[in-house]
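K.L.:
After the sequence you'll find the predicted model.
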Amino acid sequence: MKTNPFENHPIPYQLLIADDHAALRNTLALWIGNLFPQILILEAENGLEAIRICQKNCVDLMLIDLKMPDIDGFQVTQRVREICPHTQIYLMSMIEGEAYQQQAKLAGANGFFSKNTMDTDLPLTLARLICEAV
């Protein structure tokens, strides 16, 4: 009888980064990968691709750019929330303001990051979420 050699190994924590700017997306993936090498990082270059990925496999956490050319981060959040109700969803933008944070919550996001402060805010949030998942 054959056995699956990966059967007893848990699926790694999965993070999906959706941003239409490849340089930012790749840099963010490298940075997070260096901070948290135990997680699997997926990338989507637009909102529709992010939704397609989630239709195949619900990830643990998503970082979604607010402004993308096909559909915006609020719309992606609403659609992913329907498909993957347990996915932690955080919107990110260069634009700051309470109105965007409120709109993110109304769309179903768990939080909102300013790209201007992600270097301090994001690692703390990721560490908390990953520790809770383990």
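P.N.:
Received it, and whenever you're ready, just let me know what you need. Numbering: from 1, shown residues only.

K.L.:
C-alpha from now on. contacts and neighbour counts both.
P.N.:
Will do.

K.L.:
which residues in the chain form strands?
P.N.:
Assigned by DSSP state E, the strands in the chain fall at 14-18, 40-44, 61-65, 88-93, 111-114.

K.L.:
which strands and helices sit next to the third one?
P.N.:
So that's strand 61-65. With contacts defined as 3 or more Cα pairs under 8 Å, 6 or more residues apart in numbering; DSSP states H and E, strand 61-65 has these neighbours: strand 14-18, helix 73-83, strand 88-93.

K.L.:
change it to 10 Å
P.N.:
In terms of contacts (3 or more Cα pairs under 10 Å, 6 or more residues apart in numbering; DSSP states H and E), strand 61-65 is packed against strand 14-18, helix 22-35, strand 40-44, helix 47-56, helix 73-83, strand 88-93, strand 111-114, helix 118-133.

K.L.:
first vs last residue of stretch 92-106, how far apart are they?
P.N.:
15 Å (Cα to Cα, to the nearest Å).

K.L.:
Tell me how far it lies from the chain's centre.
P.N.:
Relative to its chain's centre, stretch 92-106 lies at 16 Å (Cα atoms, centre = their mean, to the nearest Å).

K.L.:
alright, now check it against this:
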Amino acid sequence: MTPPDGPITVVLVDDHFVVREGLRALIESFEGFAVVGEATDGEQAVREVQLHRPDVVVMDVMMPRVDGVEATRRIVRACPGTAVLVLSMAEDDEVVFSAMQAGARGYLLKGAAQEEIDRALKAVVAGEAIFGPGIATRVLGLFARGATGHAPPFPELTPRERDVLELVAQGRRNAAIAKALGMAPKTVANHLSSIFVKLQVTDRSAAIVRARDSGLGQGRPS
């Protein structure tokens, strides 16, 4: 049923045009929904949400510039009335945990059935938490480990940022990190800037101290 004050408004965030077009067509086929904006990365997503103040954001995780986890964190802080539903191919535990820690209310894998997406959108707008098949049990396990002190360190970091921080903690310089991870030195520098912000440190030395205190950097540089 369409709410009396209008349709449920949605912003779509995905760096693939075909995916966004498919999602728009699907969501607008549901009764009581209207897509009011689109974004191709997390930075644009924050702007679109601040502009349109939608009821819900459908958020990808792996995107250029600002990823979906950081975008979720910024959106939840800036627009707490907007729910975030992650729809991603990423299903490893750290990504799921990071997204939920950032404030996402739901997590579905791409390929979810139409009925699942419809139900999930309505659920997160109503303030519920919802997870796709196979995700719910793992999320409960992740939070249980967190309660017993065994959650992975720095859940706010993306898996790639954690890889970079691990190598920084080992004492490697940017060029060596870039070679080890198969990325450009500029990309490493961008990841480091994001890591400094998330860990609330001002320089590389402070990041190394925090990382080593949390058990990172124990491996030997190769």
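P.N.:
That came through fine. What you are looking at is a predicted structure, and each value in this text was computed from that prediction instead of being measured.

K.L.:
and the strands of the first structure as JSON lines, adding distance to Glu82 of the first structure and mean neighbour count?
P.N.:
Putting those into JSON lines (distance: least, Cα to Cα, whole Å; neighbours: other Cα atoms under 10 Å) gives the following:
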{"stretch": "strand 14-18", "distance to Glu82 of the first structure": "17", "mean neighbour count": "23"}
{"stretch": "strand 40-44", "distance to Glu82 of the first structure": "19", "mean neighbour count": "18"}
{"stretch": "strand 61-65", "distance to Glu82 of the first structure": "14", "mean neighbour count": "26"}
{"stretch": "strand 88-93", "distance to Glu82 of the first structure": "12", "mean neighbour count": "23"}
{"stretch": "strand 111-114", "distance to Glu82 of the first structure": "17", "mean neighbour count": "20"}
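
K.L.:
Let me have these in TSV, extended by distance to Thr27 of the first structure.
P.N.:
Shown next, in TSV, are those (distance: least, Cα to Cα, whole Å):
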stretch	distance to Thr27 of the first structure
strand 14-18	11
strand 40-44	11
strand 61-65	13
strand 88-93	15
strand 111-114	16
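
K.L.:
closest one to Arg52 of the first structure among the ones you listed?
P.N.:
Of all the strands of the first structure, it is strand 40-44 that lies closest to Arg52 of the first structure, at 9.3 Å by Cα to Cα.

K.L.:
what's that closest one in contact with?
P.N.:
Applying Cα atoms under 10 Å, 6 or more residues apart in numbering, the contact partners of strand 40-44 of the first structure are 11-20, 22, 25-26, 28-30, 32-33, 49-53, 59-64.

K.L.:
Please apply the same query to stretch 46-56 of the first structure.
P.N.:
Identification of contacts with stretch 46-56 of the first structure by Cα under 10 Å, 6+ apart yields 16-21, 42-44, 57-59, 62, 64-77, 79-81, 83-84, 87.

K.L.:
Selecting buried members of those residues in ChimeraX, what would you type?
P.N.:
In ChimeraX, this line selects whichever of the contacts of stretch 46-56 of the first structure come out buried by 16 or more other Cα atoms under 10 Å:
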select :16,17,18,19,20,43,44,58,59,62,64,65,66,67,68,72,73,74,75,76,77,79,80,81,83,84,87
